[in-house]
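*Asks:* Fold the following, please.
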Amino acid sequence: MTAALTTEAGTDQLPEVADPINVTPRDARELTRHFLARLAELEEGTPEYQYARNTLIEMNISLVRYAAARFRSRGPAEMEDIVQVGVIGLIKAIDRFEVSREVEFTSFSIPYIVGEIKRFFRDTSWAVHVPRRLQEARVQLAHATEELSSRLGRTPTVSELSQLMSLSEEEVIEARVASNGYNSSSLDAAVSTGEDGEGVLADFIGTEDAALELVEDFHSLAPLIAELDERERLILHMRFVEECTQAEIGKRLGISQMHVSRLLNRLLARLRAALLTTG
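*Replies:* All right, here's what the predicted structure looks like:
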């Protein structure tokens, strides 16, 4: 441990961290595991709970800055706002982390931090992210359309806009398409269906993604597979990744197809039982 840690007068079972923000990454990882485990045991609202939670936040600010670095092109003035928004994601990750899942906190928290930052951009700028060149082309397109409409007394064609903007017709069309991403409509927006009928936008777009329900299962399955021995993982990989037949697996491992079948059945039964227990 570094000098940032002291052993005097700390809270029960938790070391006192004199300067959490400046704890080294190595110490932060070790302390984070310890603090998260203790946090799960503490009663919310108690002084020790608040100490553990606040220390976790301060120790992991470096994670937020790391995640925010990918957005540095937006300028230093906005970077501080991005970091502050990222801290909200960090807090959500701390509150939702489950020690029993045996997942590294870094891997768990980064998606929360980045997701919160992206949500900030979504809510404060374009409804859909588009490249900066297309954002600039949209403004140019709006001015050109207004100028030509006033001059011609009608809506200008793509060719006419192309000449005024000094862009190819393909780029003008692309800018028009990108303009649709500036504002979004609510899925609950009313849509006329004709014959005095009315529905909502959600009824006409999108489909249910059946595979979405598997995301949580995959997340829970990963640490269970990691606990298997090398041969068991190889059998699963050959069967479900390489999509080998049981006969092909048996040939590669030097065992019978029946033996492969029994091994697979036992493996899948163990994983299924473990998933039901953790779920």
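
*Asks:* When you work out contacts or count neighbours from here on, use the C-alpha atoms and nothing else.
*Replies:* Noted.

*Asks:* Which residue lies nearest the spatial centre of the protein?
*Replies:* Pro111 (3.7 Å; C-alpha atoms, centre = their mean).

*Asks:* Tell me the spacing between that one and Arg119.
*Replies:* Note on Pro111: its distance to Arg119, by C-alpha to C-alpha, to the nearest Å, is 12 Å.

*Asks:* now Ser125
*Replies:* Plainly put, Ser125 is 10 Å away from Arg119 if you go by C-alpha to C-alpha.

*Asks:* How about Val260?
*Replies:* 47 Å.

*Asks:* who has more neighbours, those two?
*Replies:* Val260 (20 against 14; other C-alpha atoms under 10 Å).

*Asks:* and the helix or strand harbouring that one, what does it pack onto?
*Replies:* Under the criterion of DSSP states H and E, Val260 resides in helix 257-278. Using 3 or more C-alpha pairs under 8 Å, 6 or more residues apart in numbering; DSSP states H and E as the contact test, the elements touching helix 257-278 are helix 214-226, helix 230-240, helix 246-253.

*Asks:* And it, what's buried?
*Replies:* In terms of neighbour count (16 or more other C-alpha atoms under 10 Å), helix 257-278 has its buried residues at 257, 260, 264, 267.

*Asks:* which one of those is nearest Leu39?
*Replies:* The closest of those to Leu39 turns out to be Leu267 (C-alpha to C-alpha; 34.2 Å).

*Asks:* Apart from its neighbours in sequence, what residue is nearest that closest one?
*Replies:* Spatial nearest neighbour of Leu267, excluding adjacent residues (C-alpha to C-alpha, 6 or more residues apart in numbering): Glu232 at 7.5 Å.

*Asks:* Can you report how many residues neighbour Thr55?
*Replies:* 20.

*Asks:* structure for this one too, so we can compare:
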Amino acid sequence: MTAHTAQTAAAERAGAAGDLPWIEDAGQVAPRDARQLSKLFFDRLQLLDEGTPEHQYARNTLIEMNLSLVRFAAGRFRSRGGGDMEDIVQVGTIGLIKAIDRFDLAREVEFTSFAVPYIVGEIKRFFRDTTWSVHVPRRLQELRVDLARAKETLAVGLDRDPTVQELAAHLGLDEQEVTDGIVAANGYTAGSLDMPAEAGDPAGRATGGRTFADVLGEPDPAMETVENLHALAPLLEDLDARERRIIEMRFGQELTQAQIGDELGISQMHVSRLLSRTLRKLRAGMFTED
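*Replies:* Have a look, this model is predicted:
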């Protein structure tokens, strides 16, 4: 590199950094130093316009400095199947980026406390969407783990596999819930849809019977909506009365913002701000619900 080229590169770096310190390799910053520098970069990031070199430098540096949070969170899933560590870190980085884009210093919380739920949530979503062969409700996915632990614990004392009644008593659940969990666990792995439903001959050859594909229906396209509504319900309960009323009028009664403003005696602009703030709160809750 010539002296002129080096000077040009240095000038470009200085321009991108603005009044922020230039960090050549942000990924090598120690976690303790990263926490202190992150406050400075977040404070400056809020004042920069998106798309500018300064904004891009601040945002990218924040991502690189806090990758240790992703590696820390990913380590908790090291022994879990369904993906190697590189995939898990990449997915966790998406959660880190979302946390950076949504963090506000006015929250008066440490960025680490704010970011880890986003990172873990993305990783859990990755396992939920890629590990299971059949998509089942989240509560049943979690119940499968509890059932596996309960079966192992009870089998040691009983010297046999526990019954549904014994599993229900051990977990404090209804027998129907346990049955649903056992059935849902069959969705963790799947056989070929081309496998005949009837048994083959002793040599293992198919006998020409109907395949599973012949007798199975199509997935219910509304399943995802139902799951999202179940996850959204407790978040709606946490809203105050005015926020719930605005949400109900906007999406339940399908009123316009102007009509809502007339109903509440406030301006349309005020309604727009309240609605935007409430929706951001709900979206953040949905992202960390996992």
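
*Asks:* Quick check: TM-score for this pair?
*Replies:* Once superposed, chain against chain, the TM-score is 0.51 (TM-score structural alignment, normalised by the length of structure 1); 172 aligned residues with a C-alpha RMSD of 3.9 Å.

*Asks:* the inter-axis angle of the helix holding Val260 of structure 1 versus helix 246-253?
*Replies:* On the basis of axes from the mean of the first three to the mean of the last three C-alpha atoms, to 10 degrees, helix 257-278 of structure 1 is oriented at 100 degrees to helix 246-253.

*Asks:* List of residues touching helix 257-278 of structure 1?
*Replies:* 217, 220-221, 224-225, 232, 235-236, 246-247, 249-250 (C-alpha atoms under 8 Å, 6 or more residues apart in numbering).

*Asks:* Among those residues, pick out the one closest to Glu48 of structure 1, please.
*Replies:* Ranked by distance to Glu48 of structure 1 (C-alpha to C-alpha), the contacts of helix 257-278 of structure 1 are led by Ser220 at 30.0 Å.

*Asks:* isn't that closest one right up against Arg101?
*Replies:* Yes - using C-alpha atoms under 8 Å, Ser220 of structure 1 is in contact with Arg101, at 7.2 Å.

*Asks:* How far off centre is whichever strand or helix holds Pro234 of structure 2?
*Replies:* Using DSSP H and E, Pro234 of structure 2 sits within helix 223-237. Distance, stretch centre to chain centre, for helix 223-237 of structure 2: 14 Å (C-alpha atoms, centre = their mean, to the nearest Å).

*Asks:* Check which helices and strands that helix is in contact with.
*Replies:* For helix 223-237 of structure 2, the packing partners by 3+ C-alpha pairs under 8 Å, 6+ apart are helix 268-287.

*Asks:* Repeat the analysis, applying 6 Å as the threshold.
*Replies:* Contacting helix 223-237 of structure 2 under the criterion 3 or more C-alpha pairs under 6 Å, 6 or more residues apart in numbering; DSSP states H and E is no other helix or strand.

*Asks:* Which positions in that helix come out as buried?
*Replies:* 231-232, 235-236.

*Asks:* quick one, it and helix 268-287 angle?
*Replies:* Angle of helix 223-237 of structure 2 versus helix 268-287, following the same axes, to 10 degrees, is 120 degrees.

*Asks:* before we move on, back to that, ok, Ser220 and Arg101 of structure 1, which is more surrounded?
*Replies:* More crowded of Ser220 of structure 1 and Arg101, by other C-alpha under 10 Å: Ser220, with 18 against 14.

*Asks:* got a list of what that one touches?
*Replies:* Contacts here follow C-alpha atoms under 6 Å, 6 or more residues apart in numbering; on that basis Ser220 of structure 1 touches nothing.

*Asks:* Give me the distance between it and Val103 of structure 1.
*Replies:* 10 Å.

*Asks:* do the same with Gly206 of structure 1
*Replies:* From Gly206 of structure 1 across to Val103 of structure 1, the span is 33 Å (C-alpha to C-alpha).

*Asks:* Equivalent analysis for Pro25 of structure 1, please.
*Replies:* 17 Å.

*Asks:* ok, for Leu171 of structure 2, nearest residue in space, not its chain neighbours?
*Replies:* Excluding the flanking residues, the one nearest Leu171 of structure 2 by C-alpha to C-alpha, 6+ apart is Ala150, at 7.4 Å.

*Asks:* The one you found: which element?
*Replies:* When elements are defined using DSSP H and E, Ala150 of structure 2 is found to belong to helix 138-158.

*Asks:* That helix packs against which elements?
*Replies:* So helix 138-158 of structure 2, by 3+ C-alpha pairs under 6 Å, 6+ apart, packs with helix 175-185.
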